[in-house]
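> Everything below, folded, please.
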Amino acid sequence: MRKVAVSLFVLLLASSLVGATTYTLPGSTSYGYPYNNIGLLGTVSMEVNVTLLNTAPFPKFIIVNPRYDFRVNRLSGSESMTAYLNGTQPVHVLPASLARNTLNYRVGFWIYPYEAVVVTFIINQNYSYPIPMENYQDVCGGQDQLSDLSYTNGTLTGGHILSGDDIGTMICGVVYPELLNAPKIVYMQSLFPLRDGNIRILKYNGVVHFTITNVPSQNGEFRTFFAVAIPVIFKGANITDFTPNYTMMYSDYVHRFIWRYMGVEAPTPPEPPSMPHVSNMFQLTNTLITGQSVEPVIPKPPAEPKFDFPVWIILMGKEVEITYHISWTTEGR
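Predicted coordinates for the structure are as follows:
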């Protein structure tokens, strides 16, 4: 199938190109974050307070992953580092005291003997973490969508629509809320890979912000309909206070909702495997050689691993934000 670009819009303004912007679908932002073929960019920012304890009689230096801003909540918060994007490059603003907050050319902080300290780790909105969003799929494979949208001074002034060369398909399908991302699971061992028995993580708590933006829809003129999953799961932590509340769990989405929405019968789960056939040469019985009868052991198929998570069904124009709280403590563990 060859690609044909058919003009959809005519030039509405014969003005200069000051403030002109063009978006392809899919594409990427000016700072390099990718958005999918319906213009969706997902990003995560977060702020998490972590309480650490040093049980040793001497100080330890904690190295911080520079993808996180940090602020040590002591000495008026002067021990801190922040970052932001300049074009596509991150710029890090180092702590005021390099002697106090660097060691071996690594940035971090000291934790003193028998000290418990709270440190705030931040993925900020100026240097947020991109969440990959899958392309929306339909029968025509994208040869039916708007592309190359042009704005001048914030007003839509032009664009194209892609068109396939196959007249054998008159309708490209029905829009339904496809799930466009999968959760990233973060484990305690990966969050705090401390090879030190003296440093203890006592607890952490914070809030996660998941922002979904329709990048080319500058004024919300283009609507999108889709489903998203919770972006980051902190394994073992309590996850609460969803705003807005999630629509359903993934198990409901995949086993019930999506089939009802499409008006088709859900597939029947496969039958459990049957017992293998045994030849007549040696028949198994439930009687021992001594003649004592025992109950037969019936093997059970292994249970499917249960992994469920929240899903949101979204109809939006320009942007939506989902927030939730996380918390973990050593108490009772």
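> make it CA atoms for all contacts and neighbour counts henceforth
Noted.
> Distance check, the residue nearest the centre of the chain against G39.
Centroid-nearest residue in the chain, with C-alpha atoms, centre = their mean: P231, separated by 2.6 Å. From P231 across to G39, the span is 18 Å (C-alpha to C-alpha, to the nearest Å).
> Also H92?
Distance from H92 to G39, by C-alpha to C-alpha: 29 Å.
> more neighbours, these two?
Counted by other C-alpha atoms under 10 Å, H92 and G39 do not tie: G39 has more neighbours, with 26 against 14.
> my read: the more buried one touches I212, true?
No. Judged on C-alpha atoms under 8 Å, G39 makes no contact with I212 at a distance of 9.9 Å.
> hey, where'd the helices end up in this protein?
For the chain, the helices defined by DSSP state H cover 98-101, 188-191, 250-252, 258-262.
> Tell me which of these is the most buried.
Counting by mean count of other C-alpha atoms under 10 Å, helix 250-252 has the highest mean neighbour count of those, with a mean of 16.
> residues contacting D138?
With contact set as C-alpha atoms under 8 Å, 6 or more residues apart in numbering, D138 has these partners: C172, G173, V175.
> Just give me the closest of the residues you listed to D165.
Among the contacts of D138, C172 lies closest to D165 (C-alpha to C-alpha), at 13.0 Å.
> rewinding a little: so can I have TSV of the contacts of D138 showing distance to R67?
Shown next, in TSV, are the contacts of D138 (distance: C-alpha to C-alpha, whole Å):
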residue	distance to R67
C172	42
G173	42
V175	37
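> how about CSV for these, with neighbour count and distance to K306 added?
Shown next, in CSV, are the contacts of D138 (neighbours: other C-alpha atoms under 10 Å; distance: C-alpha to C-alpha, whole Å):
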residue, neighbour count, distance to K306
C172, 13, 35
G173, 11, 32
V175, 13, 29
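> Quickly name whichever of those residues is closest to P130.
Ranked by distance to P130 (C-alpha to C-alpha), the contacts of D138 are led by V175 at 25.4 Å.
> can you pull the contacts of that closest one?
Contacts of V175 by C-alpha under 8 Å, 6+ apart are D138, F225.
> Tell me which of the helices of the chain lies nearest to T330.
helix 188-191 (11.6 Å).
> Off-centre distance for that closest one?
Here helix 188-191 is found 17 Å from its chain centre; the criterion is C-alpha atoms, centre = their mean, to the nearest Å.
> do the same with stretch 302-311
Distance, centroid of stretch 302-311 to centroid of chain: 17 Å (C-alpha atoms, centre = their mean).
> what's the first-to-last distance across that stretch?
With C-alpha to C-alpha as the measure, stretch 302-311 spans 27 Å from end to end.
> let's see this one next to it:
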Amino acid sequence: MRSSKALVSFMLLIFTITPTFTLAQFEVVENNNIYLTGTVEMELNVTLVNLGDTPKYIMVNPRYQFEVIRENRTEFLYHNSTGATIIGNPTKTLLNYRPGFWIYPHEVLKVRFFINEIDKIPIPLYDYYQPYCTGYAYIEGDKLRINVPVGFYTVPICDVLYPQLLNRPIYLYPEALFNVKDFSVVMHGYKGIVKFKIVHNSTLGLPIRDVFAVAPPILFPNARIYGYFPSPTMSYSEYLDYVKGFWKLNIPKILLPTKNLTDEIVLYGLTDDLLTSKFEIPRVKNVKQINVEYPIWIIWLGDNSTFEITYKFEWGINKG
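The predicted model follows:
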């Protein structure tokens, strides 16, 4: 083990410079038709284990900032507010011009990945649907205008407005987060926090409110998800019951097949909780039907205002 690490140390000469690279433009955050935008910030702390006898270089998606929790934390990739990417210790964080980091033989390594206010990810929000007869208000230049429906059969009263659900969760599985084909490097666990920010901004600062419903933008099947703040208004099934009052419908329970993580990954014991990972062809056995369930928030939001939702998640080989 010492000889392998010494070889890598010899190959990786230590530089004191910290280069800066121009960063490609991040995704544009676009509003829906009631001037709402959604964005996500996330922190993901991952524990990796190298079960092999040789060092491995792990390439990283630079859309994520990262720092390796080792020694004086000189191995990192940051984005700054000017649109540049800063690489720390490039002899250890660049190989073949690909950003990443080394994990040494039999090393247990913690790496912090994060997306913050600088490089937040847009979460598309659905447009608010309305009956044709309502028309709608919109911004043109610096003026508020009303779109007026036309037609002889237009009625004076259209319908009761209710808070429509503007998004649905994206599901991320642990194996999807760690797409490495080398079976000697395994993910032992991860934990982190998600911040979902909704902004109402018509650009005019009008005394107008929006009322709507949202769900968590990202969920992690098989992980423990906890610490929702603020507390959700209701569950998804309760929201469906709530909507029935407006539409006078008998909405059936929505069902999806469940997938057990152990049906896809075979894990063999080693020592001290560290497990190898031997992958098999994905298969699903004894498919069961479960209710789709997640929290829902009903939000009233004035113009030029922001609403934030945070929650935590945790997954591990002995916890998932």
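> rewinding a little: show me the common contact partners of G39 and I212 of the first structure, please.
With C-alpha under 8 Å, 6+ apart, G39 of the first structure and I212 have no common neighbours.
> Now which residue in the second structure aligns to G173 of the first structure?
The alignment partner of G173 of the first structure in the second structure, by TM-score structural alignment, is D159.
> How about the contacts made by S305 of the second structure?
So S305 of the second structure contacts V199, H200, N201 (C-alpha under 8 Å, 6+ apart).
> before we move on, back to that, please pull up the equivalent of the residue nearest to the centre of the first structure in the second structure.
Alignment note: P231 of the first structure maps to P217 in the second structure; criterion TM-score structural alignment.
> What of F222 of the first structure?
In the second structure, the residue paired with F222 of the first structure is I208, using TM-score structural alignment.
> quick one: that match from Y173 of the second structure, how far?
Distance, I208 of the second structure to Y173 of the second structure, using C-alpha to C-alpha: 39 Å.
> do N318 of the second structure as well
Using C-alpha to C-alpha, one gets 16 Å for the distance from N318 of the second structure to Y173 of the second structure.
> So which of these two has more stuff around it?
Of the pair N318 of the second structure and Y173, Y173 is the one with more neighbours under other C-alpha under 10 Å, namely 13 against 10.
> Return the residue of the first structure aligned against the more buried one.
Mapped onto the first structure by TM-score structural alignment, Y173 of the second structure lines up with Y187.
> show me what contacts that match?
Going by C-alpha under 8 Å, 6+ apart, Y187 of the first structure touches F234, K235, G236.
> Next, see which of the contacts of D138 of the first structure are matched by contacts in the second structure.
Contacts retained in the second structure from the contacts of D138 of the first structure (both residues aligned by TM-score structural alignment, their matches' C-alpha atoms under 8 Å): none of them are retained.
> Could you list which residues are in contact with P302 of the first structure?
So P302 of the first structure contacts nothing (C-alpha under 8 Å, 6+ apart).
> now the spatially closest residue to Y171 of the second structure that is not a sequence neighbour: how far from I208 of the second structure?
The shortest distance from Y171 of the second structure to any non-neighbouring residue, by C-alpha to C-alpha, 6 or more residues apart in numbering, is to L219 (5.0 Å). Applying C-alpha to C-alpha, the value for L219 of the second structure to I208 of the second structure is 32 Å.
> for G227 of the second structure, same thing?
31 Å.
> Check P257 of the second structure too.
Using C-alpha to C-alpha, we find P257 of the second structure at a distance of 42 Å from I208 of the second structure.
> repeat for P99 of the second structure
46 Å.
> per the alignment, I115 of the second structure corresponds to what in the first structure?
Matched to the first structure by TM-score structural alignment, I115 of the second structure sits across from I123.
> which residues does its match contact?
Neighbouring residues of I123 of the first structure by C-alpha under 8 Å, 6+ apart: V44, S45, M46, E47, R67, Y68, D69, Y129.
> Of the residues you listed, which pair is most distant in space?
Farthest apart among the contacts of I123 of the first structure by C-alpha to C-alpha are V44 and D69. That separation is 13.9 Å.
> which one of the contacts of Y187 of the first structure has the most neighbours?
Busiest of the contacts of Y187 of the first structure [other C-alpha under 10 Å] is F234, holding 16 neighbours.
> hang on, that one packs against S190?
No. F234 of the first structure lies out of contact with S190 (C-alpha under 8 Å); the separation is 10.4 Å.
> Which ones among the contacts of Y187 of the first structure map onto strands?
F234 (DSSP state E).
> between the contacts of Y187 of the first structure, which is closest to K203 of the first structure?
G236 (11.9 Å).
> Contact partners for that closest one?
Y187, M188, W328.
> measure it to S251 of the first structure for me?
G236 of the first structure sits at a distance of 20 Å from S251 of the first structure (criterion: C-alpha to C-alpha).
> what does I131 of the first structure give?
Per C-alpha to C-alpha, I131 of the first structure is found 22 Å from S251 of the first structure.
> can you check K306 of the first structure too?
Distance of K306 of the first structure to S251 of the first structure, given as C-alpha to C-alpha: 9 Å.
> swap in D166 of the first structure?
37 Å.
> likewise G108 of the first structure?
Distance of G108 of the first structure to S251 of the first structure, given as C-alpha to C-alpha: 41 Å.
> buried sites along stretch 225-244 of the first structure?
For stretch 225-244 of the first structure, the neighbour count (16 or more other C-alpha atoms under 10 Å) marks F226, A227, V228, A229, I230, P231, I233, F234, A237, I239 as buried.
> Also stretch 133-150 of the second structure?
By neighbour count with 16+ other C-alpha under 10 Å, stretch 133-150 of the second structure contains the buried residues C133, T134.
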